[in-house]
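**Q** this one's structure only:
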């Protein structure tokens, strides 16, 4: 089993050879405009366009908590738009927007895609920014769904 590798740096500039998948958490409202998605959009327009179209057409597709959209942005780079955040604000009844069960479901789909592409996975500390999640709950999901299946994962912390 591989361990999660932690690096200081930018997850939109993955440090590895071969095919790479950059994973991040999206909300279920179709909103794209704060947090890590800004760094993605600054580098590539395709993931935002694809996400907005996916949300707009949600009555005819799988858009919703636990769904993942894979967008190829370069011959060797894919972006995984993972819907694992209910709304954008915490609520008194349901707590922060992150939904850990949806994170787990997304990571399972990510593992399948990474295996099929023979890819490494790169991400910020998903779900721990605007989504309000705790890394102590996310990290074990990454371990059981990805690294336990020999998928190399690099988590990037900004300076």
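**A** That came in fine, so what should we check first? In this text the structure is predicted, and so the values were computed from the model without any measurement. Numbering: from 1, shown residues only.
**Q** Could you use CA atoms for every contact and neighbour count after this?
**A** OK.
**Q** which residues are in contact with stretch 96-114?
**A** 21, 65-68, 80, 82-91, 120-121, 127, 131-133, 137-138, 141-142, 145-146, 149, 151 (Cα atoms under 8 Å, 6 or more residues apart in numbering).
**Q** this is the other structure I want to compare:
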């Protein structure tokens, strides 16, 4: 089902994206270097490379662009990439609210859009920012529509 946002919603597993051509699976990471809960567990069950790349990116952050709003692209097969988007500050809800950072997600999605255009790829994701990050879909969905589907990039969101 596609709403007026241009996003297609399907039941299924975002680590097994549907359709033809090059695909970019997009998910949200935290800014602490932690990887071990939520969607990343499913990613790591299929491919070791995204977690290894993320951990190295975080470890060497003094010499790279790691931080809120950054995106790292890891090729896991000929037609498939995983985008590690840093869109979460820390890992637990505290005095500053939930860990989700909408502006960082928006910036990261802009980077995903540029990569998808370069690859001629479609973008696939769970409801990013709405699990452990504590965000709400009503705030994330417009960011996807603004940064991706308005640029003509096909987006599929998977509900497990």
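**A** Thanks, I have the structure now. No experiment lies behind these values; they were computed from the predicted model shown.
**Q** TM-score for this pair?
**A** Scored against TM-score structural alignment, normalised by the length of structure 1, the superposed chains reach a TM-score of 0.97; 157 aligned residues with a Cα RMSD of 0.9 Å.
**Q** Give the buried subset of the contacts of stretch 96-114 of structure 1 as a ChimeraX selection command.
**A** Per 16 or more other Cα atoms under 10 Å, the buried members of the contacts of stretch 96-114 of structure 1 correspond to this ChimeraX selection:
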select :21,65,66,67,68,80,82,83,84,85,86,87,88,120,121,127,131,132,133,138,141,142,145,146,151
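**Q** Helices - which of the contacts of stretch 96-114 of structure 1 land there?
**A** Of the contacts of stretch 96-114 of structure 1, the ones assigned to helices by DSSP state H are 137, 138, 141, 142, 145.
**Q** What is the aligned counterpart of residue 107 of structure 1 in structure 2?
**A** Taking TM-score structural alignment, the alignment pairs residue 107 of structure 1 with residue 109 from structure 2.
**Q** no no, residue 35 of structure 1
**A** Mapped onto structure 2 by TM-score structural alignment, residue 35 of structure 1 lines up with residue 38.
**Q** what are the ranges of the strands in structure 2?
**A** In structure 2, the strands defined using DSSP state E lie at 7-11, 23-30, 71-77, 80-88, 122-125, 155-159.
**Q** Serialize those strands to CSV and add fields for distance to residue 62 of structure 2.
**A** Below are the strands of structure 2 laid out as CSV (distance: least, Cα to Cα, whole Å):
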stretch, distance to residue 62 of structure 2
strand 7-11, 36
strand 23-30, 16
strand 71-77, 15
strand 80-88, 16
strand 122-125, 29
strand 155-159, 33
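**Q** quick one: what's aligned to residue 25 of structure 1 in structure 2?
**A** Aligned against structure 2 by TM-score structural alignment, residue 25 of structure 1 finds its counterpart in residue 28.
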